[in-house]
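Colleague: no FASTA, just this:
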């Protein structure tokens, strides 16, 4: 009886959902015929010439200072802000963009790395018969297809598995996923399919086996978010937009309209953060595209304006690649508290996340231990008991602030849609808020449409559908082979360069240093475990990188993949950047310290291990503990809470002790009980307590 009820319920839900979507699809088609949602392939209609290369930052700052008046000034260098600049400049509008930090330094670099319509939003649309949610999903699926087309080197389809552990859920989830395919229509990447238990375990062997019924696989897109954001910014610059990072808006400029007598926003007073120089940028229209900081810019215009943005924190963690297959993601559709968790391969590592909780707006969000442990616990629920999910395997963690548009009195951010809102204030400030990464282009189009209407600007329709981004023009899946053959790069490095820079990878290869070895001929790695090479630092400076943090987090993605590897690469990165940017020794020291602070706090590796826990199996007397703690801090001079191989090498050099690198790695690996690549205080105390350094090199190392 229960079986029959479950099946009938599933069929009824599925049938109702299909009928609903069919009706909505018919309505959508009707609207399409009448021009509301018409998508015109407009890229070929771009008449603005594109430059072979983008200007230097100094040239961009000069353009901002000397241009009498721009048509459009965009505040914010995230995906949406850069999208607005690209949309405006390709319509022929004289465009400027100001970003107080680096391009993609905020939320746009801290996403789940997915290009998707949102399976959970479609579920809400069906269950609540919410056409706006449905329209958002359909728009996102169209934008997903466009993004995969305009930047194929930075994005690709990704199969995602939804494991099923109750037999009645299989038809229920199957109907939902098929509806997702249906809504995508001709933009469907690949058709979803059902897997048996054995086949699911074959494709995802780490999956928990007991009670597994089967699985459903569907397709979404995945991308390198920070590099995608940068590609949008560089493309806008090549079309003539005056874009500048590290250019902070201090206040909005206003003038009195002679006709109405009202104040109108006419530009911004800004400061070059790198030089301290202040100057005015005049514009007919100012656009606020600052994501979580939306309300702070709106209050520059009007102090009394109510907040329209409720920020939500989303934490992600990165774990070793062996936690997931190379080309198969995992979706947990219902976590213990009703959220959705993704478990995805990315850059040969594994991303897990995300959380969703109210937060304060800050330029430096920090992931909490509570959120990290929540994600780890959810991962444990879906992985085999043979796979030990360890806290020490968290190689990096970050928190991103989603700029949700909502009622400021609402406390439940999980039920809030990611729809975007475009508003125009009484003084003419255009604000774009909300939305999601995938729909940045559509958001930009809506924003520029509103700006043109509000300020009577002379421009036509959007031309960004199908408009290829930096690096896409001559890219092909086999481009990396030419890099190997023509320049003598390692295959892994060549593939990385091709998938990061597209057809611009040749420019990086041309400046790659000779290794001095038989093979590879060129391409010195920054760290041995990752394919990033020193030439990328030089090229990154050309791409407007001005701090070491820019380089480890957004030009390369080392900080998001492995904090320790990023730290190991920092000294060389700072040296190369210092040479390119003429840094003094003091400046290099400051950059090194700032980058380490970024890693330890914002990337989740601030380890609080100075206090021993009651569970520590250490029976040293208090005086010995204090003595060994002092010794630990001699290695850990930065007071970060752990010792790395760099710390040990520094100490050994100071006392003229030589231990080869392999032996040093072996020693640290023996003491590193949780195998996270670093020795924490508790591990250090356990090592000296257990007598791990009885003689020889090890004795010299720990008894120093």
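Modeller: Nice, thanks for sending it over. Model, not experiment: these values are computed from the prediction.
Colleague: okay, CA-based contacts and neighbour counts for the rest of this
Modeller: OK.
Colleague: number of residues surrounding residue 360?
Modeller: 12 (other C-alpha atoms under 10 Å).
Colleague: isn't it up against residue 311?
Modeller: Yes - if you go by C-alpha atoms under 8 Å, residue 360 and residue 311 touch, sitting 6.7 Å apart.
Colleague: and the host helix or strand of residue 573, how far from the chain's centre?
Modeller: Assigned by DSSP states H and E, residue 573 belongs to helix 563-581. Relative to its parent chain, helix 563-581 has a centroid offset of 21 Å by C-alpha atoms, centre = their mean, to the nearest Å.
Colleague: which SSE is immediately downstream of that helix?
Modeller: helix 585-601.
Colleague: and the angle for that following helix with helix 563-581?
Modeller: 150 degrees (axes from the mean of the first three to the mean of the last three C-alpha atoms, to 10 degrees).
Colleague: another structure for you, compare them:
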């Protein structure tokens, strides 16, 4: 009797959630049309690459030195900076991109390797009737489909198992995952499905057997974040952006705007980290895409500028590959502190994470023992064998 009530309640919640999703979808229709028009306008500028192969670093440095003024100078060659450079140059803007270290040497190479819409954000959108959360999930699912289409050599669909250890969780999570499929619409990779206990253990032999009811499997994308970042930077170079790594910005250039009389940033003094050579790169617009180092660049403009960036440490641990199957990940939907943890196969190894704790800015962050032990303790809840953090 209790089971029937729970299932009926779940169906009612699911029906209400479905109606909410459809309502949000209609509410966002006008905004999506405007976004599509913006994409069309941007596409008008896209032409064939000017270079069959990306120019050498030496050639790029000469372009940086000999160009009197760029339209755009992007500081930071991570995913955001490289994306800005590619977007700008394919719109016909004279673009420069400089990176202090190597492309994707920071945050952009240290992700969970997932391209996902965010199941938990969809849950928030429905529970709180939050249209912005819904839009974020919808856009993320659209971009997931784009990445899988344009870079199949660097990305692929990945089934992710959500193990269930309480009988009432099965219909609850099933409704949520099916709504995730529904929101993805034509961008849904593959339909989610339910596994019995025996089938779940067959797919994931290391799974904790005690009290296991079954599992739900859904699909998200997985990609090589560092190689994707590099591919975007090289594509920008092929389209004509002057792109150079190991170029550190040591100061910002300024000039007085003749129309407004105000002093504005007009470029940057750059230093070749490999040779020590310095020169100026001038630009009409400078984009600060330095991630956790955002404030250090802002202080070059105004030494009294208040900090606006609070860096957060997202720690992952790398474990032997035998802890997870080669072609399936695992999701812990509710950790002891209310977050989620992914347990994913990656290049013959297993990645587990992530955390989300405030941290200081450092070029080479080191995970704390507390964060490592937190991940290990959460992982132990789902594995039949013990995991030691030696």
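Modeller: Yep, it's here. These numbers come from a predicted model, not from an experiment.
Colleague: against the second structure, where does the helix holding residue 573 of the first structure fall?
Modeller: Following TM-score structural alignment, helix 563-581 of the first structure has no partner segment in the second structure.
Colleague: how many residues are close by residue 151 of the second structure?
Modeller: 13.
Colleague: quick one: the strands in the stretch 601-704 of the first structure?
Modeller: Assigned by DSSP state E, counting those that start in this stretch, the strands in the stretch 601-704 of the first structure fall at 642-643, 679-680.
Colleague: now those strands as JSON lines including mean neighbour count?
Modeller: Shown next, in JSON lines, are these (neighbours: other C-alpha atoms under 10 Å):
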{"stretch": "strand 642-643", "mean neighbour count": "25"}
{"stretch": "strand 679-680", "mean neighbour count": "25"}
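Colleague: could those strands go into CSV alongside distance to residue 399 of the first structure?
Modeller: Putting the strands of the stretch 601-704 of the first structure into CSV (distance: least, C-alpha to C-alpha, whole Å) gives the following:
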stretch, distance to residue 399 of the first structure
strand 642-643, 22
strand 679-680, 23
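Colleague: so which of the ones you listed is nearest residue 230 of the first structure?
Modeller: strand 642-643 (33.5 Å; C-alpha to C-alpha).
Colleague: now do the helices in the stretch 51-200 of the first structure.
Modeller: Here the stretch 51-200 of the first structure has its helices, by DSSP state H, counting those that start in this stretch, at 57-66, 79-90, 119-128, 131-150, 169-184, 197-203.
Colleague: mean per-residue distance, the longest one to the second structure?
Modeller: Following the fit onto the second structure, the mean deviation recorded for helix 131-150 of the first structure is 0.8 Å by mean C-alpha distance after the TM-score superposition for the first structure.
Colleague: then the shortest one?
Modeller: Following the fit onto the second structure, the mean deviation recorded for helix 197-203 of the first structure is 1.1 Å by mean C-alpha distance after the TM-score superposition for the first structure.
Colleague: counting by contacts, list what that helix packs against.
Modeller: strand 214-223 (3 or more C-alpha pairs under 8 Å, 6 or more residues apart in numbering; DSSP states H and E).
Colleague: ok, 10 Å please
Modeller: strand 155-164, strand 193-196, strand 214-223 (3 or more C-alpha pairs under 10 Å, 6 or more residues apart in numbering; DSSP states H and E).
Colleague: counting neighbours, what do you get for the aligned partner of residue 203 of the second structure in the first structure?
Modeller: Mapped onto the first structure by TM-score structural alignment, residue 203 of the second structure lines up with residue 203. As a burial measure, residue 203 of the first structure scores 16 neighbours (other C-alpha under 10 Å).
Colleague: so how far is residue 334 of the first structure from residue 203 of the first structure?
Modeller: 22 Å (C-alpha to C-alpha, to the nearest Å).
Colleague: before we move on, what about residue 185 of the first structure?
Modeller: For residue 185 of the first structure, the distance to residue 334 of the first structure - C-alpha to C-alpha - is 26 Å.
Colleague: which of these two has more residues huddled nearby?
Modeller: residue 185 (14 against 11).
Colleague: the more buried one contacts residue 142, doesn't it?
Modeller: Yes - contact criterion C-alpha atoms under 10 Å: residue 185 of the first structure and residue 142 qualify, at 9.1 Å.
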